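# take a look and give me a structure for this.
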Amino acid sequence: MDDLIDDPRPGANEPEFSVAEISGAVKKTLEGTFGRIRVRGEVGRVFRARSGHLYFDVKDDRAVLASVVWKGQIPALSVVPEEGLEVVATGKLTTFGSQSKYQLTVDEVQVAGEGALLAMLEKRRRQLGAEGLFDDARKKPLPFLPDVIGVVTSPQGAVIRDILHRLRDRFPRHVLIWPVAVQGKNCAPEVSRAIRGFDAIRPGGPVPRPDLVIVARGGGSIEDLWGFNEEAVVRAAHDCTIPLISAVGHETDTTLIDHAADRRAPTPTAAAEMAVPVRADLAAHVATLGMRQGRALIGLTRARRQRLGDVARALPRADRLLDRPRTRLDRSADRLPQALRARAGTARLALSRLSARAGPQALRTRLARARGRLDGLATRLDRAPAARLDRARAALDRHALPRPAQLLDRPRFRFRQTASRLTAVPLLRRMDRDGDRLRAALARLSRAARVRQDRLSDRLAALDRLRRSLGHAATLERGYAVVRGDDAVVTTAKAAGAAATLEIEFADGRVKAGGPGGGGARRAATKAKAPEQGSLF
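Modelled structure (predicted):
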């Protein structure tokens, strides 16, 4: 009976559970009790895993709650958790059974209060400013009169109407509108894509490239304007190569895109006024410039006319300018008949003298004198060809030309054929022409010989340079060496081991060393002269 009553094992009436059963029961109890909850606290450690999931802690002064945002839910967050930021995280509380831990699966993160947003904004402003995104040196000037204006804003609302109305009043321009969401979680990605999309348009394509971009939105709270404080929007504005005007909110509203833009406008209407000038003002200015130009031209013409009148008064009259030439002409006309009569008398006297000298006896005397001169020229002509031939042969010999006498065979033959029937004067002319041709031929031959000699000299110099560059002396100058053993060039390690002595030749000398087969290790440096650079011939 005692055996039936007494239980030798304490606690044997308590139920037994497996680890998996305990983990499942805890998870079911935890999820059933809390369900979907909102937790407020400060963001602690933030870690993004290689898989893309975002892990962070939500803590207060007494406890820490592990939280996770899955990879697919991160783009839907309106605020990405940052360390030190006070947030309200919304999600489901669940357990991580394999490690007996629990965590909050977050699907929405909101900043807890405007003060936290301002603190986060100031922190982000300092971070981006340290990277140089807000430097004034990189800001681009706005074009004076853009042809195409791109506007990034919501297609509904008063903002786009105000911009188009102001542009139409001041100076109508071609406007491209890129519709985006101006608040909410889609605001930042759509605005950044719109700015980069305008910047990616190439000139000359089907869609005109804007000369100016305006990012506009009406006023609102800091939460409504938070999309324009996102880092993606600020970097897109900084990277945009097109001048950009930020017109987000009213004059008292300030966002980070205002610092990154090239110009900040207090309102969207003011942005349109910055974009284009007033057409009426430009027309009035042009008209004023035209009037000033006309007055200046009239004044210049009047001054030139006055100057011309002053110069004309200083010149003498035309009658006075012609007085002296007219007087000189009258005097010459008076002397002309007397001068003609004197000239005619002088010519008549000269003709009488020539008539006296042109008698038959004078002509016979002159003819005899000319015949004597002709006989002397004929005698000299008999001796001239031989002398000229000798001089030509000597000149050709000096220039080392082959068979110079052949150059004169044909002229000599022609001379012998025509010498008997040529008078002295044509023969002399023919000899002068032949001499000229001979001298020209000799000059051409001399030039040809010089050209050929220069060409051969250049070729000889090139071959000599090639010989020097391919020689072993030039190779030694580049750092190589020649190894000789037993008066022969050694090219292998085996031949070097068998040599009694080794001699190494460098560019600046030779070194002798005992070879491996010689039994000694002695070295002597000898000064080697560079091989003489000789000619190829």
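
# drop to CA atoms for contacts and neighbour counts, all remaining ones
Fine.

# ok, residue 160 touching residue 153?
Yes. Using C-alpha atoms under 8 Å, residue 160 is in contact with residue 153, at 7.1 Å.

# comparing those two, which residue is more hemmed in?
Ranked by neighbour count (other C-alpha atoms under 10 Å), residue 160 and residue 153 place residue 153 first, with 25 against 21.

# mind naming the longest helix for this protein?
helix 424-470 (DSSP state H).

# which elements pack onto that one?
If you count contacts as 3 or more C-alpha pairs under 8 Å, 6 or more residues apart in numbering; DSSP states H and E, helix 424-470 packs onto helix 360-398.

# next secondary structure element downstream of the helix it packs on?
Going down the chain from helix 360-398, the next helix or strand is helix 406-418, by DSSP states H and E.

# buried residues, that following helix. List them.
408, 415 (16 or more other C-alpha atoms under 10 Å).

# next, the angle helix 424-470 makes with it.
170 degrees (axes from the mean of the first three to the mean of the last three C-alpha atoms, to 10 degrees).

# residues in contact with helix 406-418?
385, 389, 434 (C-alpha atoms under 8 Å, 6 or more residues apart in numbering).

# which of those count as buried?
Buried among the contacts of helix 406-418 (16+ other C-alpha under 10 Å): 385, 389.

# tabulate the contacts of helix 406-418 (JSON lines), appending distance to residue 221.
Converted to JSON lines, the contacts of helix 406-418 look like this (distance: C-alpha to C-alpha, whole Å):
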{"residue": "385", "distance to residue 221": "122"}
{"residue": "389", "distance to residue 221": "119"}
{"residue": "434", "distance to residue 221": "113"}
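
# so which of the contacts of helix 406-418 is the closest to residue 465?
residue 389 (44.9 Å; C-alpha to C-alpha).

# to compare with the earlier structure, here is another sequence to fold:
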Amino acid sequence: MKLMSETAESTQAANSNLPELTVSELSQAVKRSVETNFDRVRVRGELGRVMIAKSGHLYVDLKDANATISTVMFRLEAQKLNFKPEEGLEVVAEGKLSTFPGRSQYQLICDRMAPAGAGALLAQLEKLKARLQAEGLFARERKKPIPYLPQTIGVVTSPTGAVIRDILHRLRERFPRRVIIWPVLVQGPEAAGQVARAIKGFNALQGRDRPDVLIVARGGGSIEDLWAFNEEAVVRAAAESQIPLISAVGHETDTTLIDYASDLRAPTPTAAAERAVPVRSELIERVTSADGRLKNGLVRGLERRRTELRAAAGKLPRLETLFQIPQQRFDRAAERLNAALVANTRAAQSKLDRVAARLRPEALVQDIARRHDHLVRTTARLQPAIKRTLEGHRKHLDGATRMLESLSHKSVLARGFVMVHRDDGTLVRAAKDLNAGDVIDLTFADDHKKAVIDPPADGAAKPKGKSTKPGGDQGQLF
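So this is what the prediction gives:
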């Protein structure tokens, strides 16, 4: 018991020499130690859990058969990835090791990530190819024909490389055409976006600046160098292009996904220029040869038809022979015509004689007398009815006349009344309608008289231009 008590006392005394740390202080110390000893590391492993947060940060588990490391890649670095992180893909991640005190775990803060070797890239490429092919982006019926002789050619490539020089040189040799270059990066994280935007930009052009055919070109390189032309954005832009597109990426043995989506694949950029235009000298030679064959064909055709015409003309009968039979028919018809005219005249004369024999004066007189008797009988039968009708109309007319006379103004005038009109013919209906000096027309039962209205007896002003004296041109009304 004494021994155990001494041991416990010695242990407590030893522990009392350690400094006391808070949890946060211990976590920060571990964090500094880890970041100092593992400042920069490269880790190869398989992607486990893959999650892209709303903030754009990428969270993955990097694992092998025995261990797992939580890995985070922040938004700016994650946007630069030229492949799509998927579970099961083997990658090489580069960054620094750190800790996350909130969960007491360590993690890899990654700023670079790439598929582990060409095998992983090819597997990813085949997977993307199968998905796009299932959508029909590589279907043969989507392919558009390349124009035989385009007026304007659009080229999407780097403006500083040997590719554009080879294309321009080959076009000048074969058939000079107008070329519009859309400069882009052909390698690196930003290359795919620039190539896709260039294809869409050419399709958005209108008028003379719109190319008739597009060439997307790049020189040879490794699968990593050419990876931009395997990106989904570039493949979709090529498939959706309304302008026929020729892909010329890499050397003859290099194949990228844009080759499947383009309307024509050229093994090299120089071959793309050859596919875009014909050889001008060969075209001139073909046109000249065709022109010669056309002229020779026309000459031979005319000569053959001339020979055929002569042969056909030789088989035709002579003009005199053609008219012999019609002439004989005409002579016979002329002979029969005279006899027919005589016979027709005699038949008409005989018919006239028969009709004239029936037209005797006695028959006409009898017919006239018969029609006269019929008229007399009809008149005698209708005369009483006509008289009754006329008498009825006469009585009706007399009654209307008497009514008209009773309503006429003349009967009123006959009783001593007078009808007054102004000098312009309008009827005067009331005395207030007249003014001094007005000329009026008085209509009596037997005649008309003119009169002038006198001024009032109180000496009011007399109308101008009117004489009211008893010896004037007009007499007084009363």
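
# quick one: TM-score?
Here the TM-score for the pair of chains, by TM-score structural alignment, normalised by the length of structure 2, is 0.64; 369 aligned residues with a C-alpha RMSD of 4.2 Å.

# right, and the helix or strand after the longest helix of structure 1?
Next element after helix 424-470 of structure 1 (DSSP H and E): helix 472-477.

# pull up the aligned stretch in structure 2 for that next one.
With TM-score structural alignment applied, helix 472-477 of structure 1 matches no range in structure 2.

# please apply the same query to stretch 172-185 of structure 1.
Matched against structure 2 by TM-score structural alignment, stretch 172-185 of structure 1 falls on residues 176-189.

# and the longest helix of structure 1 with helix 360-398, angle?
Using the same axes, to 10 degrees: helix 424-470 of structure 1 against helix 360-398 is 20 degrees.

# could you pull out the strands for the stretch 51-200 of structure 1?
Using DSSP state E, counting those that start in this stretch, the strands of the stretch 51-200 of structure 1 run over 54-59, 64-69, 86-96, 101-111, 148-153, 174-179.

# any idea of the angle the last one forms with strand 148-153?
With the same axes, to 10 degrees as the basis, strand 174-179 of structure 1 and strand 148-153 are set at 20 degrees to each other.

# what's the answer for the second one, then?
Counting by the same axes, to 10 degrees, strand 64-69 of structure 1 lies at 130 degrees to strand 148-153.

# show me what strand 64-69 of structure 1 is packed up against.
By 3+ C-alpha pairs under 8 Å, 6+ apart, strand 64-69 of structure 1 packs against strand 54-59, strand 101-111.

# residue 489 of structure 1: which of those is closest?
Short answer: strand 54-59, nearest of these by C-alpha to C-alpha, at 75.0 Å.

# helices along the stretch 251-400 of structure 2, start to end?
257-261, 269-276, 280-314, 319-358, 361-407 (DSSP state H, counting those that start in this stretch).

# tell me the most buried of the ones you listed?
Highest mean neighbour count among the helices of the stretch 251-400 of structure 2 (mean count of other C-alpha atoms under 10 Å): helix 257-261, with a mean of 26.

# what separation is there between residue 151 of structure 1 and residue 269 of structure 1?
Distance, residue 151 of structure 1 to residue 269 of structure 1, using C-alpha to C-alpha, to the nearest Å: 12 Å.

# how about residue 440 of structure 1?
93 Å.

# again, but for residue 389 of structure 1
Counting by C-alpha to C-alpha, the gap from residue 389 of structure 1 to residue 269 of structure 1 is 108 Å.

# cool, and residue 396 of structure 1?
On the measure of C-alpha to C-alpha, residue 396 of structure 1 and residue 269 of structure 1 end up 101 Å apart.

# now residue 304 of structure 1
Counting by C-alpha to C-alpha - residue 304 of structure 1 and residue 269 of structure 1 are separated by 52 Å.

# next one: residue 377 of structure 1
Residue 377 of structure 1 is 114 Å from residue 269 of structure 1, by C-alpha to C-alpha.

# and residue 303 of structure 1, by the same measure?
Counting by C-alpha to C-alpha, the gap from residue 303 of structure 1 to residue 269 of structure 1 is 51 Å.

# got it, and residue 93 of structure 1?
In terms of C-alpha to C-alpha, residue 93 of structure 1 sits 49 Å off from residue 269 of structure 1.
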